[in-house]
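Q: what follows is a predicted structure for the sequence shown.
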Amino acid sequence: MSQAILPGPSAGLRIGLFGGSFNPAHSGHFHVASTAMKRLQLDWVWWIVARGNPLKTGHGDFSGRFRSAEAVADHPRMRVTDIEARLGLTYSYRTLSTLTAAAPAAKFVWLMGADNMVNFHLWGAWQGIAQMMPIAIVARPGIGPGARNSPFARRFASSRIPAAAAASLPDCDPPAWVYLPAPLDPISSTAIRQKKAGQ
């Protein structure tokens, strides 16, 4: 496995790690990333385009997904990285372990939309991810009750901090997480693919 080449400076910085298939990336993804950046007072958000998703079939062309993420992550403090593909990794736990080893002085936070929180317990080593770095969950349309009652939310209920204290999350020792209510963007990758298929 090649050495991790980081997408930007990291030492002492508050960095959100935002992984996804991004098939394709859309305004809902930007909404999650920008909401987290503002509420957590992050210095950077690194978009990690997944090499593949073990829970999905038909990931789509990697280069197309990467380009769509670059087009959507239009912010001076957001970077899109193919680090997972370059390292030949598939599972988020391995990717995040590699990043924390390569940037031990960074204050990483794992970012996800509430739609991913519902199925987070199906991810490989999901509890290990929660023990590795703080997690911020941003509300997504129609997901609220399912996310707040998910196995993750129940397992780590005592580690949740109030949304009003979200800016403190990057400084928290894991496990620690926050659920961020936010104005909702209804767009989804699935809807975009279905629309294209119907054209």
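A: Arrived safely, thanks for sending. Quick caveat, the model's predicted, so the values are computed rather than measured.

Q: C-alpha only now, for contacts and for neighbours.
A: OK.

Q: and Met37, how many neighbours does it have?
A: Using other Cα atoms under 10 Å, Met37 has 21 neighbouring residues.

Q: quick check: it touching Phe30?
A: No - using Cα atoms under 8 Å, Met37 makes no contact with Phe30, being 10.3 Å away.

Q: report the contact partners of the spatially most central residue of the chain.
A: For the chain, the residue nearest the mean C-alpha position is Phe18 (2.8 Å; Cα atoms, centre = their mean). When the contact criterion is Cα atoms under 8 Å, 6 or more residues apart in numbering, the partners of Phe18 are Ala33, Val45, Trp46, Trp47, Ile48, Trp110, Leu111, Met112.

Q: kindly report the same for Trp47.
A: Listed by Cα under 8 Å, 6+ apart, the contact set of Trp47 reads Leu17, Phe18, Gly19, Gly20, Ala69, Ala73, Met78, Arg79, Val80, Thr81.

Q: buried among the residues you listed? Make that a ChimeraX selection.
A: Selection of buried members from these for ChimeraX, criterion 16 or more other Cα atoms under 10 Å:
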select :17,18,19,20,69,73,78,79,80,81
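
Q: check it against this one:
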Amino acid sequence: MTATEELCKCPRLPAARHATNAANAVSVGLAQMYCNRINYDLEYQHAAVAIRCFVVVGILGGSFDPPHEGHLHVASKLMKLLRLDAVWWIVAINPQKLAGTYSLKERMSMVKSVIARCRGMRVMCADSQYSYKMVRNLQARYPQTRFVWIAGSDTLSTMHKWYRWKQFCESLPIVLLERRGYVYNVLRMPFAVYMENERVSDLKFLLKRRRGWSIVRGKICAASSTQIRNAMPV
């Protein structure tokens, strides 16, 4: 399935957002089209450009080798808290890990199974092995969509090793959900040091910014792909 097809399957936008943006439409016909359009298809996208509305999509990127309840916990918790219109699980083409247990096809299939009953969640294959390039490609393809990177706080332990990680941090808002063992070490990570002045506590305000980051506290899920792989029989 193409990225466009995935985009067309995004869920309905909140009614309040429809009403507010429709009121600002330049014509009655355009406003009516906006209010009646439920899915984010090409016609809806053209209307969105004209009336300056935005869809907010969370990006949950990773190797998902394998996907587990911790990933779903992050996606579900932050989707609800941030009031995201959708969450895209983007599976890495070439994960920067040791020999993986599962192929790309298998990981895509497993993610689909994990999110099968989750409204608004979709799985996509990354079009680049680098998160920075992948995000830039999505932003160029969907200019009327606001993207936010969502992840567990353990991500910060390796983010400074990513390709052009500083540019990545400046390319979109980042919201992290705390994970066991990483809560109190986060502020010492290279990411936190570099983005020290970009930390925002108001999540609603953060989503309106071009960059920034925040940590969300809540129920901690200790599931780990590494632990799952290590527990598998050889």
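A: Okay, I see it. Everything quoted here is computed from the prediction, not taken from an experiment.

Q: superposed, what's their TM-score?
A: TM-score of the superposed chains, computed with TM-score structural alignment, normalised by the length of structure 1, equals 0.88; 188 aligned residues with a Cα RMSD of 1.7 Å.

Q: thinking again about what came up before, restricted to helices, list the contacts of Trp47 of structure 1.
A: Among the contacts of Trp47 of structure 1, the members falling in helices (DSSP state H) are Ala69.

Q: between which two of the contacts of Trp47 of structure 1 is the distance greatest?
A: Gly20 and Met78 (14.6 Å; Cα to Cα).

Q: would you check the span in structure 1 matched by the lengthiest helix in structure 2?
A: Ranked by residue count, the top helix of structure 2 under DSSP H comes out as helix 69-82. The alignment of helix 69-82 of structure 2 onto structure 1 (TM-score structural alignment) covers residues 27-40.

Q: how about the matching stretch: buried residues?
A: Neighbour counts over stretch 27-40 of structure 1 (16+ other Cα under 10 Å) mark Gly28, His29, Phe30, His31, Val32, Ala33, Ser34, Thr35, Ala36, Met37, Arg39, Leu40 as buried.

Q: could you list the residues in contact with it?
A: By Cα under 8 Å, 6+ apart, the surrounding residues in contact with stretch 27-40 of structure 1 are 16, 18, 42-45, 72-73, 111-113, 136, 138, 166-170, 182, 185-188.

Q: and that stretch against structure 2, how far off on average?
A: Stretch 27-40 of structure 1: mean distance to aligned residues in structure 2 after superposition is 0.8 Å, counting by mean Cα distance after the TM-score superposition for structure 1.

Q: starting at the chain centroid, how far to that stretch?
A: Distance of stretch 27-40 of structure 1 from the chain centroid (Cα atoms, centre = their mean, to the nearest Å) equals 10 Å.

Q: buried ones only from the contacts of Phe18 of structure 1, please, as a ChimeraX command.
A: Buried subset of these, written as a ChimeraX selection, criterion 16+ other Cα under 10 Å:
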select :33,45,46,47,48,110,111,112
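
Q: among the contacts of Phe18 of structure 1, which are in helices?
A: Short answer: the contacts of Phe18 of structure 1 in helices (DSSP H) are Ala33.

Q: just give me which of the contacts of Phe18 of structure 1 are shared by structure 2.
A: Compared against structure 2 with both residues aligned by TM-score structural alignment, their matches' Cα atoms under 8 Å, those retain Ala33, Val45, Trp46, Trp47, Ile48, Trp110, Leu111, Met112.
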